[in-house]
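A.B. asks: What follows is a protein structure lacking sequence information:
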């Protein structure tokens, strides 16, 4: 480890845990749709993306071994013995339909990719190396996500409403994952050169990817955005768990 203080080690452990657990959860949710997708080509893509997401998780979990001494919780290093749950609350439940698959790919996985893009030149080289590899694979995931958002937006009103519901299910938590502006974890990583952006900068980069598509398709979002591209009303920070980086259920 080259990150310096115990506090910074805790910050990196928390974010790596969140990244790994979210990738693991996404992969497990995707796996069901290898047989349940609405079309053969969608099932093939779901199988490939499942492998990618679980593979990303497998490359991230070993990094937690760098923090055994700092954390004093060796049982939290391997996914088979972890009792912590650092993935988004919205991923606790099975997908209710294909629209949830699409919304997860479009909103949640894109949020994680935005973080990896900010870590490509990380001073913690093991993260930087993995980030660059993950970003390459995620390019096809985003193409898939955008294509299906457009496709589901086109048919009758029932399908479009289902897509809108799924986007709403993941919207707030995906935005909150970057943390509030003063998020101590992300700010510590920024100070140490592990990433190159603050929470608000990460959120802005994320929104610059997804909002042009949502605006073009006239898909509404639960929390509107102001002229600067940031949420125009407060996100639900009262439910935000800074440790697990997820919104607690209402």
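C.D. replies: Great, that's in hand. All values reported here derive from a predicted model rather than from experimental measurement.
A.B. asks: When you work out contacts or count neighbours from here on, use the C-alpha atoms and nothing else.
C.D. replies: Noted.
A.B. asks: what's the closest non-adjacent residue to residue 231?
C.D. replies: The spatially closest residue to residue 231, leaving aside those adjacent along the chain, is residue 225, at 4.2 Å (C-alpha to C-alpha, 6 or more residues apart in numbering).
A.B. asks: for comparison:
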């Protein structure tokens, strides 16, 4: 296990950036999901939305202290106090429907957790915290997949409410892992901080979410199968590498 003090400046900065990006997205997921604790259809879903939102707030808070530790001489402030906010465009605004909340939870949170699972252990406490985050997130993923199946099969207009969100969020998350050969990710892989490169993380993400969506007969811009997925050309012209997000196209 590598001690954080042994990391070179570039590697420490890269790890800090990775953790703050994941933490920020967890925070904004929590903020918007919390609003559905009083609007989700049914008491069970409302209670679960509140619990998952609090869990995501806690996950973000668990990661931020390590961002500060890896930055050494820079101070990190909360995601709502910074002018630069690291969040995917799917989390720019409150969820306009329960269907949007469910799709976003399934796809965005799964992508975030692919990165956390790809991290080598750099120190005991960080490994423990990431382990707790991933343990909690298995429940969140199962909840989202269950609600998606319920919306699709049991709601008269459920599929129509879900469909507009699936491909845009899926495509953004495929981009979120970065373009092939991205220098920052390649450096972290070469220095044993990440176990997977950009395309390998995309494969792991699709291994998790694509079968669930395909079983429900949603059309996806992907082909192939587990471990050998292919995808349509991604919109790298809209990719903001600094904030790790797709910029929204002007209408």
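C.D. replies: Yep, that arrived. Remember, predicted model here, so these are calculated numbers, not experimental data.
A.B. asks: circling back to that earlier point, next up, the contacts around the residue nearest to residue 231 of the first structure.
C.D. replies: 231-233 (C-alpha atoms under 8 Å, 6 or more residues apart in numbering).
A.B. asks: ok, those in the second structure, which still hold?
C.D. replies: Retained in the second structure by both residues aligned by TM-score structural alignment, their matches' C-alpha atoms under 8 Å are the following of the contacts of residue 225 of the first structure: 231-232.
A.B. asks: could the contacts of residue 225 of the first structure be laid out in a markdown table, adding neighbour count, distance to residue 217 of the first structure and secondary structure?
C.D. replies: Listed next are these as a markdown table, based on neighbours: other C-alpha atoms under 10 Å; distance: C-alpha to C-alpha, whole Å; DSSP: H, G, I helix; E, B strand; the rest coil:
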| residue | neighbour count | distance to residue 217 of the first structure | secondary structure |
| --- | --- | --- | --- |
| 231 | 16 | 19 | strand |
| 232 | 12 | 20 | coil |
| 233 | 10 | 22 | coil |
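A.B. asks: And the contacts of residue 225 of the first structure, which is closest to residue 117 of the first structure?
C.D. replies: Of all these, residue 231 has the smallest distance to residue 117 of the first structure: 21.7 Å, by C-alpha to C-alpha.
A.B. asks: hang on, the earlier thing: which position in the second structure aligns with the residue nearest to residue 231 of the first structure?
C.D. replies: Using TM-score structural alignment as the criterion, residue 225 of the first structure maps onto residue 223 of the second structure.
A.B. asks: what about its match, distance to residue 211 of the second structure?
C.D. replies: 11 Å (C-alpha to C-alpha, to the nearest Å).
A.B. asks: can you check residue 104 of the second structure too?
C.D. replies: 16 Å.
A.B. asks: which other residues reach stretch 210-218 of the second structure?
C.D. replies: With C-alpha under 8 Å, 6+ apart as the test, stretch 210-218 of the second structure has contacts from 145, 149, 152, 163, 220.
A.B. asks: can you pull out the helices in the first structure?
C.D. replies: Ranges of helices in the first structure, per DSSP state H, are 6-31, 33-36, 40-60, 68-71, 98-103, 110-118, 125-153, 157-176, 184-191, 199-216.
A.B. asks: Need those in a markdown table (columns: mean neighbour count and distance to residue 80 of the first structure).
C.D. replies: Putting the helices of the first structure into a markdown table (neighbours: other C-alpha atoms under 10 Å; distance: least, C-alpha to C-alpha, whole Å) gives the following:
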| stretch | mean neighbour count | distance to residue 80 of the first structure |
| --- | --- | --- |
| helix 6-31 | 22 | 11 |
| helix 33-36 | 17 | 23 |
| helix 40-60 | 19 | 11 |
| helix 68-71 | 14 | 16 |
| helix 98-103 | 23 | 25 |
| helix 110-118 | 22 | 22 |
| helix 125-153 | 17 | 21 |
| helix 157-176 | 19 | 25 |
| helix 184-191 | 20 | 25 |
| helix 199-216 | 17 | 31 |
